[in-house]
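>>> this is a predicted model, with the sequence first.
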Amino acid sequence: MAPSSVSEVRRAKFARRLPRELSGLRGPSHGRVQLPLHLAWSGLTEFDLDRPRLRMSCYRIILGEGLHDDLIHYLNPQVLISVWPTLRTLISRDLRDVWEEAFPELPRGTRAAA
């Protein structure tokens, strides 16, 4: 049996964390979000979702560091879909591919308005 590539290992890790469907995400769409230290362990922990750059930073952290329950608790399906065209350019290829393969409703194409 050949050893798994780093990319395969990362993709498997991200895939295990996915929600069943985007409609199951229950995160807020506006206001301030305080992320726990296991997510935001290196810097800012509070994000104002009404400020586009902070919203994008918050979503990058949650997607990259969040476990299944974190994704459900902090991500909002409408926000995720609306920011995806830009967000997908800010995350790793492995993470992006896992989410896009699992959820065809995530738009690929032009960047979202900030």
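Looks like it came in fine.
>>> when you work out contacts or count neighbours from here on, use the C-alpha atoms and nothing else.
Noted.
>>> centroid residue for this protein?
Per CA atoms, centre = their mean, the C-alpha nearest to the average position across the chain is that of residue 63, at 2.7 Å.
>>> so which elements touch the helix or strand harbouring that residue?
Secondary structure from DSSP states H and E places residue 63 in helix 52-65. With contacts defined as 3 or more CA pairs under 8 Å, 6 or more residues apart in numbering; DSSP states H and E, helix 52-65 has these neighbours: strand 46-48, helix 68-74, helix 77-87.
>>> alongside the first one, take a look at this:
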Amino acid sequence: MTDRPGSSTVTIAGAAPLTDAAVDAISESAVADVLRERYAGRLPDRLEALAGPKHGLVALPLHIAWSGLRIYDLDRPRQRMGLYRTVLAEGQREDLTRFLNRDLLLLQWPTMRTMISRSVREAWETAFPELERRASATE
């Protein structure tokens, strides 16, 4: 690949020049694929494995909530959504099954899916089609 300073194209040996926009699109697609795979690798085998609490206070460990709020009240809908967004984005498989609850995830999914990244949403909805069906049923 060659690129000249100030150039708005990138040339790959033997190929037609690529514009900056084309390079950005390729890069974004590759990043999205990597993120989707990363999130998919963390998922439990079944939604029933999500055995987290439905009520009360939950303190997230630092490896999940490394900045900002760490203690969430599941009986307060906004805090519950915040906890789920954080765990979905930052949690490992063990964290997902420990802190997320299947029934609460299903209940919140139609709204939650609009508050998380596309990579997280696609990983979950691909693995668990019932989430996408639930979201479609409420639109």
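In hand now; what should we look at? Please read all numbers here as calculations on a predicted model, not as lab measurements.
>>> hmm, back to that, switch the helices and strands packed on helix 52-65 of structure 1 over to CSV; also include distance to residue 8 of structure 1 and mean neighbour count.
Below are the helices and strands packed on helix 52-65 of structure 1 laid out as CSV (distance: least, CA to CA, whole Å; neighbours: other CA atoms under 10 Å):
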stretch, distance to residue 8 of structure 1, mean neighbour count
strand 46-48, 31, 16
helix 68-74, 19, 19
helix 77-87, 22, 18
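>>> tabulate these (TSV), appending distance to residue 96 of structure 1.
Output for the helices and strands packed on helix 52-65 of structure 1, formatted as TSV (distance: least, CA to CA, whole Å):
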stretch	distance to residue 96 of structure 1
strand 46-48	22
helix 68-74	15
helix 77-87	9
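>>> identify the residues contacting residue 105 of structure 1.
By CA atoms under 8 Å, 6 or more residues apart in numbering, the contact set of residue 105 of structure 1 is residue 81.
>>> quick check: the aligned residue for it in structure 2?
Matched by TM-score structural alignment, residue 105 of structure 1 corresponds to residue 130 in structure 2.
>>> if we can go back for a sec, so the helix holding residue 63 of structure 1 matches what in structure 2?
Taking TM-score structural alignment, helix 52-65 of structure 1 hits residues 77-90 over in structure 2.
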